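Asker: here you go, sequence then predicted model.
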Amino acid sequence: MGLIFSCIASVFNAIGLALVAIVNAIGSVLQAIIAEIIACFDTIISCFTCGSLVRRNRAPATTSVV
């Protein structure tokens, strides 16, 4: 009787792991899609502002003493 219960428990465990894998895959796909949408908006905003905001934040103005 224990052998049958162990086999049934293993089947349910495998089904549970498969469902978790499916949910994780869906979450990963959604995360990738959202990241790409944000990257597109970042590119559009950078284009509209001629990149001036990005350049100002990334490369501080330096003066040469020479």
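Answerer: All right, it came through fine.

Asker: hey, let's count contacts and neighbours off CA atoms from now on
Answerer: Noted.

Asker: ok, then the element right after the longest helix seen in the chain?
Answerer: When the chain is parsed with DSSP state H, its longest helix is helix 2-48. Sequence order places helix 52-58 as the next helix or strand after helix 2-48, per DSSP states H and E.

Asker: this is the comparison structure:
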Amino acid sequence: MGAVVSCIKSVFRAIGNALSAIINGIAGILKAIINGITNVLNIIISFLTCGRAGSRRSRMSNRTSHHGRTTRAI
């Protein structure tokens, strides 16, 4: 009798794992679609604002600091 119960448990476990995998796959597809839409909207906003809108990090990385070199005559 214990073998039958164990077999039934493993069948339900397999069904649960399959349903979980399907749900995770659907979530991954939805996440990819949402990320794609977000990227397209960011490109459109960047185009309309001539690249002035967006992260400050990209503008800060383009700046270079110029330090004068000082030399001493000995």
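Answerer: Structure's in. What do you need? The structure displayed is predicted, hence computed values, not measured ones.

Asker: need the TM-score from the superposition.
Answerer: The TM-score (TM-score structural alignment, normalised by the length of structure 1) is 0.83; 65 aligned residues with a CA RMSD of 2.1 Å.

Asker: what's the average distance of the longest helix of structure 1 to structure 2?
Answerer: Superposing on structure 2 and averaging over aligned pairs (mean CA distance after the TM-score superposition for structure 1), helix 2-48 of structure 1 comes out at 0.4 Å.

Asker: find the centremost residue of structure 1, please.
Answerer: By CA atoms, centre = their mean, structure 1 has its centre lying nearest to residue 31, at 3.7 Å.

Asker: so the corresponding residue of structure 2 for that residue versus residue 54 of structure 2, what's the distance?
Answerer: Alignment note (TM-score structural alignment): residue 31 of structure 1 maps to residue 31 of structure 2. Note on residue 31 of structure 2: its distance to residue 54 of structure 2, by CA to CA, to the nearest Å, is 22 Å.

Asker: same deal with residue 34 of structure 2?
Answerer: 18 Å.

Asker: and what of residue 8 of structure 2?
Answerer: 55 Å.

Asker: count the residues that sit near residue 34 of structure 1.
Answerer: Neighbour count for residue 34 of structure 1, taken as other CA atoms under 10 Å: 12.

Asker: then the one 5 residues further on?
Answerer: Residue 39 of structure 1 has 12 neighbouring residues, counting by other CA under 10 Å.

Asker: same thing with residue 54 of structure 2?
Answerer: Residue 54 of structure 2 has 13 nearby residues by other CA under 10 Å.
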